[in-house]
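> next comes the sequence, and after it the predicted model I'd like to discuss.
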Amino acid sequence: MRDLIQANYEERLSRYATLLHGTEPPGLAAKLGVYAQLLRQREIHGDRLWKIEPMLYPLMLSAETDLHLATARLLEDPRRAEGSVFAFLNFCRTNRENILWKAGTPPAEVIEAQVAALESHRPTINAIMGRRDRFFAHLDKKYFLRPGQVYDDYPLEGAAVIALVNAVIKVISEHQWSLKESANFHVAGFFEIGVENMVRNLEAGRRQNYPGQLD
């Protein structure tokens, strides 16, 4: 019995590691890096960013939607989705005494603290779920007629979404480290550098090909 629970736990954890840190297809950390750096470039350049390359605007919106949908999949109501991180933490609660970390049985207070850390982002989670359920996955009549209204009804700050995603990654990383004293490298930084370089190259190309446009 204990061996089966341990194997189930480790298999679930491995799946989350792939969903978070995979690169083919890009995992949540990669999506986070792209979105976070696009937001930073917007802060640096303001609306001038769209002059550097007009396609960066729809690209940023697409990256935002992609990140929201990927995050929503991992934070479903555990009663609806076995793959939810909340379902995983419920599994850990129920089977805690049959799970073995390097230092022994997971302390109950650690699991509860992880649940609390995610729940502290509940307003952001609810807004992401609202956008997904009523606009991106199933288009309500209200938003068919007025699509922009969804952003007013479910407001989201980029920084809040980034904080939530980092909280999810931290929970899974804590389990990886506690199990094997190792965890996946957070690949978001590589993607942030890639986006930064892309914008720099686009700016250089715009200056060379269309002198005076950025002045």
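Everything's here; your move. Numbering: from 1, shown residues only.
> C-alpha from now on. contacts and neighbour counts both.
Fine.
> these two touch, right, residue 13 and residue 171?
No: using Cα atoms under 8 Å, residue 13 is not in contact with residue 171, being 10.6 Å away.
> how close does residue 205 get to residue 213?
Look at residue 205 and residue 213: by Cα to Cα, to the nearest Å, they are 11 Å apart.
> neighbour count for the two, which is higher?
Ranked by neighbour count (other Cα atoms under 10 Å), residue 205 and residue 213 place residue 205 first, with 14 against 11.
> for comparison:
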Amino acid sequence: MKNLIQANYEERLNSYAGLIHGNAPPGLVAKLAIYSSLIENCSKRSDKLWEIEPLLDPLIRSVEVDLHLATAKLLEDPRRSDRSIFAFLDFCMKNRSHITWKSGTPPESLVQQQLNDLEANRGTIAAIMARRDKFFAHLDKKYFANPKGIYTDYPLDQSAVIKLVNCVINIISEHQSSLGGAVNFHLGEFYEIGVDNMIRNLEAGRRVNFPNQLDNS
């Protein structure tokens, strides 16, 4: 029984690691890095960003929706999905004595703290789930007639979303590190640098093709 539980635990953890640290397709780390870098550039440049390239506005919105959907998939109510991180942590709590880390069994206090950390973001989780269920993945009658209403009925602060996603990443990374002493290598910083370079190149191209446009606005 112990071997089966250990194998189940490691199989689940490896799957989460792929969804979070993967690069093909991009995992949660990559999505967060792209989103965070776009948001940071938006904060620094304000409306100048749309003057550099108007398509950056819908691009940011699309990346945001993608990040929300990827996060929602991992934080599903365990009654609806036995592969959510909530279900995974419940599995860890119930089977601690049969799971082996490099330092022994997972401490109950640690797993409980991870659950508490997620619950501390419950408002953000609820808003993400509502947006997904009522608009992004399904079409509630109310938002069919008034699409903008989803944003006022379920407001989300960008920093709160980033905090939640980092919480998810840290939980899985902590399990990886505790199990084998290493965490999957990911290219988060490279994605951030890539976004910065993309915007600089767009700005340079705008200045070449439309001289003085950015300076006169």
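Great, that's in hand. All figures in this text were calculated on a predicted structure; none of them were measured in a lab.
> overlay them and tell me the TM-score.
Here the TM-score for the pair of chains, by TM-score structural alignment, normalised by the length of the first structure, is 0.98; 215 aligned residues with a Cα RMSD of 0.7 Å.
> ok, residue 57 of the first structure - contacts?
Taking Cα atoms under 8 Å, 6 or more residues apart in numbering, we find residue 57 of the first structure in contact with residue 50.
> try 10 Å this time
Going by Cα atoms under 10 Å, 6 or more residues apart in numbering, residue 57 of the first structure touches 38, 42, 47, 49, 50, 51, 63.
> so what's the residue count around residue 215 of the second structure?
Close neighbours of residue 215 of the second structure, defined as other Cα under 10 Å, add up to 8.
> checking it next. Helix, strand or coil?
Following DSSP: H, G, I helix; E, B strand; the rest coil, residue 215 of the second structure is assigned to helix.
> what helix or strand is residue 68 of the second structure on?
If you go by DSSP states H and E, residue 68 of the second structure is part of helix 56-74.
> check the offset of that helix from the chain's centre.
With Cα atoms, centre = their mean, to the nearest Å as the basis, helix 56-74 of the second structure stands 9 Å off its chain's centre.
> mean shift between the helix or strand just after it and the first structure?
Downstream of helix 56-74 of the second structure, the first helix or strand assigned by DSSP H and E is helix 85-94. When the first structure is overlaid, helix 85-94 of the second structure sits 0.5 Å from its aligned residues on average, using mean Cα distance after the TM-score superposition for the first structure.
> chain center to helix 85-94 of the second structure: distance?
For helix 85-94 of the second structure - counting by Cα atoms, centre = their mean - the centre lies 20 Å from the chain centre.
> ok, residues contacting whichever helix or strand comes after it?
Using DSSP H and E, the helix or strand that follows helix 85-94 of the second structure in sequence is helix 108-119. Here helix 108-119 of the second structure makes contact (Cα under 10 Å, 6+ apart) with 75, 85-86, 89-90, 92-94, 96-97, 107, 120, 122, 124-125, 164-165, 167-168, 170-172, 174-175.
> same deal with stretch 155-164 of the second structure?
Under Cα under 10 Å, 6+ apart, the answer for stretch 155-164 of the second structure is 32-33, 35-36, 39, 64, 67-68, 71, 117-128, 131, 149, 165-167, 169-170.
> spit out the residues that contact residue 13 and residue 171 of the first structure alike.
In contact with both residue 13 of the first structure and residue 171: residue 85, using Cα under 10 Å, 6+ apart.
> with adjacent residues omitted, what lies nearest to the one residue sitting closest to the centre of the first structure?
The centre of the first structure sits closest to residue 165, judged by Cα atoms, centre = their mean, with a distance of 3.9 Å. In this structure, residue 165 of the first structure finds its nearest non-sequential neighbour in residue 71, 6.9 Å apart by Cα to Cα, 6 or more residues apart in numbering.
> touching, that neighbour and residue 168? I think so.
Yes: using Cα atoms under 10 Å, residue 71 of the first structure is in contact with residue 168, at 8.6 Å.
> so what sits against both of the two?
Common neighbours of residue 71 of the first structure and residue 168, counting by Cα under 10 Å, 6+ apart, are 20, 28.
> of all the contacts of residue 57 of the first structure, which two lie farthest apart?
51 and 63 (19.0 Å; Cα to Cα).
> who's more crowded, the two?
Using other Cα under 10 Å as the criterion, residue 51 of the first structure and residue 63 rank with residue 63 on top: 19 against 16.
> nearest spatial neighbour of that one, chain-adjacent residues omitted?
Using Cα to Cα, 6+ apart, the closest residue to residue 63 of the first structure is residue 35 (5.7 Å).
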